[in-house]
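In: Sharing a sequence plus its predicted fold:
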Amino acid sequence: MKQFYILLAVLGIFSACKKEAGKTVETEEQSAPDFVVAFGSCNMAQEPNSFWDDILAEDPDVWIWGGDIVYADTDDVERLRSIYAMQDTVAGYAKLRNEVPIIGTWDDHDFGVNDGGSDFAIKAESQQVFLDFMGVPEASARRDQDGVYAAHEYEVPAGKVKVIVLDTRYFRSELIKDEDSNKRYKPSMDSTATVLGKAQWQWLENELNRSDADFNLIMSSIQVLSGEHGFETWGNFPLEIEKLENMIAQSKAKGVMILSGDRHISEFSRNDVAGLSYPLVDFTSSGLTHSYSSFSGEPNQYRVGEVVSDKSYGVIAFDFEKKEADMKMKGDNGVVLQELKQTY
């Protein structure tokens, strides 16, 4: 009988230890974010994209194309249309499209010409093909304006997010080739040179000034803050960067951040702008189906963390109460490659 009680005691102790051990491995369940944005760029319809199921698993409130949705590089409108159609046949993307609102902009390869700008001969026709792909109604005012820029507002019980999608192609002035170094382009100080064009600049100013959103995301396709590498960037037009930063600061819009793509790398850039009560972040997410795998380094005085040269997509989770944006670069199966949290 004594041995029986000893056995019970041992079992009781074991059970208690097991229970206590269970507490140590329990993780506090994370509360769901108030709003989730997923975005990416540089996507070849002909190449496998392993991220669509991962992106859908993020349960995003919106997917934002950052440009180079397809690689067409053509002035043949029907060929351009057929390449977009190829993207629509991708099963993973079709599923995302059916479940999540999709917005975005173009960059050079879906615009129709590498590093292309305002002098591209079929830009008006290309715009209509792009709008067709994005499902923009025939009666939309976007069908009549020059350029694919647009603003979208999303309101949830906790607050509001505004996404301002820019067109950095339709109006962009000619780039200046750099014949004196190993860089492709050099900055222009011409006061008449532009990235956005007069009408789009006026529109952007109005969208920022009247915004009552808790967070304002500006999708730029090309990088804004990283301007030293000599490829395409707002850095080729320093006066335009100054104009953009001043406009953001003077607007008093809350929680403004830049999203960009184009580079086949992902990185965070951050700069303190005069008159702005929070740092301006440029979150570059680029390389959905192919990336700059041979990347060996380049200067960026505003970089935070390291460059990610693996294929990736971007996710931003917003907490309206904390006024916080949790930005993550993610790889296959949702693996976090790098993270940056910013309070506004």
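Out: Okay, I see it.
In: Please count neighbours and contacts with C-alpha atoms only from this point.
Out: Fine.
In: Buried residues in stretch 87-103, which are they?
Out: Burial within stretch 87-103, assessed by neighbour count using 16 or more other CA atoms under 10 Å, is assigned to 87-88, 90, 92-93, 96, 102-103.
In: got it, and stretch 198-213?
Out: When neighbours are counted by 16+ other CA under 10 Å, the buried residues of stretch 198-213 are found to be 200-201, 204, 207-208, 211-213.
In: quick one on the thing from earlier: so which of the buried residues of stretch 87-103 sit within strands?
Out: Here DSSP state E is the test, and the buried residues of stretch 87-103 give 102-103 as lying in strands.
In: Helices - which of the buried residues of stretch 87-103 land there?
Out: The members of those that map onto helices under DSSP state H are 87-88, 92-93, 96.
In: and which of those residues is nearest Gln250?
Out: Ranked by distance to Gln250 (CA to CA), these are led by Leu96 at 37.2 Å.
In: helix, strand or coil for the residue nearest to the closest one when sequence neighbours are not counted?
Out: Once flanking residues are discounted, Leu96 sits nearest to Leu56: 6.1 Å by CA to CA, 6 or more residues apart in numbering. Remark: Leu56 carries the secondary structure label helix [criterion: DSSP: H, G, I helix; E, B strand; the rest coil].
In: distance of Leu56 from Tyr84?
Out: From Leu56 across to Tyr84, the span is 21 Å (CA to CA, to the nearest Å).
In: Who has more neighbours out of these two?
Out: When Leu56 and Tyr84 are compared on other CA atoms under 10 Å, the one with more neighbours turns out to be Tyr84, at 23 against 19.
In: what about the more buried one, helix or strand, and which?
Out: Element membership for Tyr84, per DSSP states H and E: helix 77-88.
In: list the helices and strands that helix packs on?
Out: Helices and strands touching helix 77-88, by 3 or more CA pairs under 8 Å, 6 or more residues apart in numbering; DSSP states H and E, are helix 123-133.
In: Contacts for the helix it packs on next, please.
Out: The set of residues external to helix 123-133 that reach it, using CA atoms under 8 Å, 6 or more residues apart in numbering, is 77, 80-81, 84-85, 106, 111-112, 143, 146-148, 170.
In: With stretch 207-217 instead?
Out: Applying CA under 8 Å, 6+ apart, the contact partners of stretch 207-217 are 151, 159-164, 248, 251-259, 320, 323.
In: Show me how far that stretch is from its chain's centre.
Out: Going by CA atoms, centre = their mean, to the nearest Å, the spacing between the C-alpha centre of stretch 207-217 and its chain's C-alpha centre is 17 Å.
In: Against that first model, consider the following:
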Amino acid sequence: MVSNNRIAFGSCNEQDRQNKMWPIIEKRGPAAFIFGGDAIYGDYDLPTDWTKFLPETPHVCADPARLRNLYKKQKAVPGYKSLLKSNMTIFGSFDDHDYGCNNADKTFEHRYEAGLEFVEFLGQPADSPMSRRAQAGMGVYGVKLFDFARPKGQQEVPDEEALIDPHVLDNGNATAVPVFPAYSNQSVAVFVLDVRSNKSPWKQGSAAYIPDFEGDMLGEDQWQWFEAAISRSRAAVNVVVSGLQHHANIFPEPNIAESWTRFPSSQQRLFDAMLQDGVQAPILVSGDVHMSQLMRKDCARIDGTSKQRRSLVEMTTSGMTHSWGTVSSPPLSNPNEKPSLQERYKSFAARVTMHVLHAVSPWTDLLVSQPSTEEATAGLFPNGGGEGAKDGLQYSLEKNFGELEFDWENRRVSMRSFGETPGTPPLLMASWTLDQLSGHDSIPGSVLTSQNFVDQANLHAPRFTKNGGEWMCLAHRGTPSLFWQMAGHVSTVGGLSILLPFPMLVPTLLLAMMFFRKPRTGLASSKRRI
């Protein structure tokens, strides 16, 4: 069903593989499609060198020429090409693979050129604020405003009318918030952040397991831009998109599982900016992890001056051509290609591992749909499970794209994750009122008490004293114990250690059984002949 009141999101798209999402997205008719990272995969692995005592798989990072060629190839993909012709706004920011190198940061040698290639891929005009920042080597970040009270095809508000981006004026002095904004109360601001060009490197070795309070995700220029821009927004909904998960803490080693939680000071600064007075209905969107998840943190002021609680909900939508629960899509060059036995096994092992991890790990940010409540009866699903979507823990391992739909009459937002089969219910779905997302009304499902916030504030007092944090944000289903966290991490390592080498263990065991099998006795043989 086509709707003028939608914005779609997606990430992790291999340009050489089939992506069945493009026609589904176009048919649903969103005002915009926002890339949440990995629009292409520029880096790649060479074949494993088995001649060495410890086999190596060399990793090759992309240079600007390769990125340019792959972006050109992506724009020629039929489904995406049709999307480009549909008068839909294409916007977003990059993550590591379209930046050019796995888990890359500000030390990447092609940092500057990668930004230029990405804004060219998005089709940003050379004089746009995002392009000017990329040309100045500041990174790839920006904001787009959509006013859904305007006619279809005209919902993107020009930067000069929106007056949200501080760099929209040539002198960069757009500091005053417009008293009478040139947009309605049916507007959505989408901020895209660059978590690569100015990001500090992850620490290595045992030091990587300790949260890095000095690590910076955005760089000071981008921080000042974002804090000023979001404070200027008078949009009814404010969506913040970055390539890395903001709430999740899947694994304590960021070189294995990247997230904002590994740079706590940056995470705190992000939350404080989004929860400042005047920012209505903040929503987080992320990619990177090849699955979809719906998450929530509840936040309270550290100084105790207000009993007000505010929630920050997050939609992770990742894996348009590959995911933890599926075999990768076939190549565009051979759409009828069948996956090999090895590919099927790897998909099975990954799927089982991730289901087990969701069952045993302390991921208490995840929404859990509950039995029908008054809110659900009224058409609200604040803990997920609506519209025939999955019940229980709100995650899916299927290939997916995300969507936000805005019901302006009832002042509600619906968050959905869709799979690659047209006409089927969403994989995940949750919905809230704008008042709930803005902190005016509470959202059911939290187990947190005031004492939980006091205890955590005392525990982390030095951190907040140093960084001037204003809000304490906790997983809405409670802070997991250290034992539970360690059990989850051990399960991660244990599951992978057992499942991944299993194909090699089976033939080894069979050969061993044949070699050590005892010979049959003559008596036994004669009995069989009888």
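Out: Cool, got the structure. Predicted, not measured: the structure shown is a model, and the values here were computed from it.
In: What mean distance separates the helix holding Tyr84 of the first structure from the matching residues in the second structure?
Out: In the superposition with the second structure, the average deviation recorded for helix 77-88 of the first structure is 0.8 Å (mean CA distance after the TM-score superposition for the first structure).
In: Give me the range in the second structure that that helix lines up against.
Out: Residues 64-75 of the second structure are where helix 77-88 of the first structure aligns, taking TM-score structural alignment as the criterion.
In: Report the buried residues of that stretch.
Out: Of the residues in stretch 64-75 of the second structure, those with enough neighbours to count as buried (16+ other CA under 10 Å) are 64, 67-68, 70-71, 74-75.
In: which one among these gets closest to Leu505 of the second structure?
Out: Taking CA to CA as the measure, Leu505 of the second structure lies nearest Leu70 of the buried residues of stretch 64-75 of the second structure, at 38.5 Å.
In: Please name the residues that touch that closest one.
Out: Residues in contact with Leu70 of the second structure (CA under 8 Å, 6+ apart) are 15, 40, 42.
In: what about 7 Å?
Out: Residues touching Leu70 of the second structure, when contacts are defined by CA atoms under 7 Å, 6 or more residues apart in numbering, comprise Ile40.
In: how far away is it from Ser93 of the second structure?
Out: The separation that Leu70 of the second structure has from Ser93 of the second structure, given CA to CA, amounts to 16 Å.
In: ok, how many other residues are close to Glu242 of the first structure?
Out: Under the neighbour criterion other CA under 10 Å, Glu242 of the first structure is assigned a count of 12.
In: Please pull up the equivalent of it in the second structure.
Out: Glu242 of the first structure maps onto Gln268 in the second structure, with residues paired by TM-score structural alignment.
In: With Thr284 of the first structure instead?
Out: Mapped onto the second structure by TM-score structural alignment, Thr284 of the first structure lines up with Thr316.
In: I figured that match was touching Leu284, is that so?
Out: No: taking contacts as CA atoms under 7 Å, Thr316 of the second structure lies outside contact range of Leu284: 8.3 Å.
In: Between these two, which has more neighbouring residues?
Out: Regarding Thr316 of the second structure and Leu284, a neighbour count based on other CA under 10 Å identifies Thr316 as having more, with 34 against 22.
In: mind listing what that one touches?
Out: Thr316 of the second structure sits next to 245, 285-287, 292-294 when contact means CA under 7 Å, 6+ apart.
In: need the helices for the stretch 1-150 of the first structure, in chain order.
Out: Chain-ordered helices for the stretch 1-150 of the first structure, with DSSP state H, counting those that start in this stretch as the definition, fall at 2-25, 52-57, 77-88, 91-99, 108-111, 123-133.
In: Make a markdown table from these and add distance to Trp65 of the first structure to it.
Out: Formatted as a markdown table, the helices of the stretch 1-150 of the first structure follow (distance: least, CA to CA, whole Å):
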| stretch | distance to Trp65 of the first structure |
| --- | --- |
| helix 2-25 | 39 |
| helix 52-57 | 13 |
| helix 77-88 | 13 |
| helix 91-99 | 12 |
| helix 108-111 | 11 |
| helix 123-133 | 12 |
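In: These: which one's closest to Asp34 of the first structure?
Out: Evaluated over the helices of the stretch 1-150 of the first structure, closeness to Asp34 of the first structure peaks at helix 52-57, with 15.9 Å, by CA to CA.
In: Look at Thr377 of the second structure and say how many residues are nearby.
Out: Around Thr377 of the second structure there are 9 residues (other CA under 10 Å).
In: try Gly227 of the first structure
Out: Applying the criterion other CA under 10 Å, we find 22 residues in the vicinity of Gly227 of the first structure.
In: cool, Pro48 of the first structure as well?
Out: Applying the criterion other CA under 10 Å, we find 12 residues in the vicinity of Pro48 of the first structure.
In: quick one: contacts for it?
Out: With CA under 7 Å, 6+ apart as the criterion, the residues that contact Pro48 of the first structure are Thr289.
In: Kindly state which residue of the second structure is aligned to it.
Out: Matched to the second structure by TM-score structural alignment, Pro48 of the first structure sits across from Gln18.
In: max-length strand in the second structure?
Out: Taking residue count as the measure and DSSP E as the definition, the longest strand of the second structure comes out as strand 292-301.
In: and the following helix or strand past that strand, how far from the first structure on average?
Out: Toward the C-terminus, strand 292-301 of the second structure is succeeded by strand 309-316 as the next helix or strand (DSSP H and E). Between strand 309-316 of the second structure and its aligned partner residues in the first structure, the average distance after superposition works out to 1.6 Å, using mean CA distance after the TM-score superposition for the first structure.
In: gap between the aligned partner of Gly104 of the first structure in the second structure and Met21 of the second structure?
Out: If you follow Gly104 of the first structure across to the second structure using TM-score structural alignment, you land on Gly92. Going from Gly92 of the second structure to Met21 of the second structure by CA to CA gives 17 Å.
In: between the two, who's got more neighbours?
Out: Gly92 (31 against 21).
In: could you list every residue that touches the more buried one?
Out: By CA under 7 Å, 6+ apart, the residues touching Gly92 of the second structure are 34-36, 192.
In: And Pro238 of the first structure, by the same measure?
Out: Residues touching Pro238 of the first structure, when contacts are defined by CA under 7 Å, 6+ apart, comprise 187, 189.
In: Of the helices of the stretch 1-150 of the first structure, which is nearest Val195 of the first structure?
Out: Closest among the helices of the stretch 1-150 of the first structure, using CA to CA: helix 108-111, at 13.3 Å.
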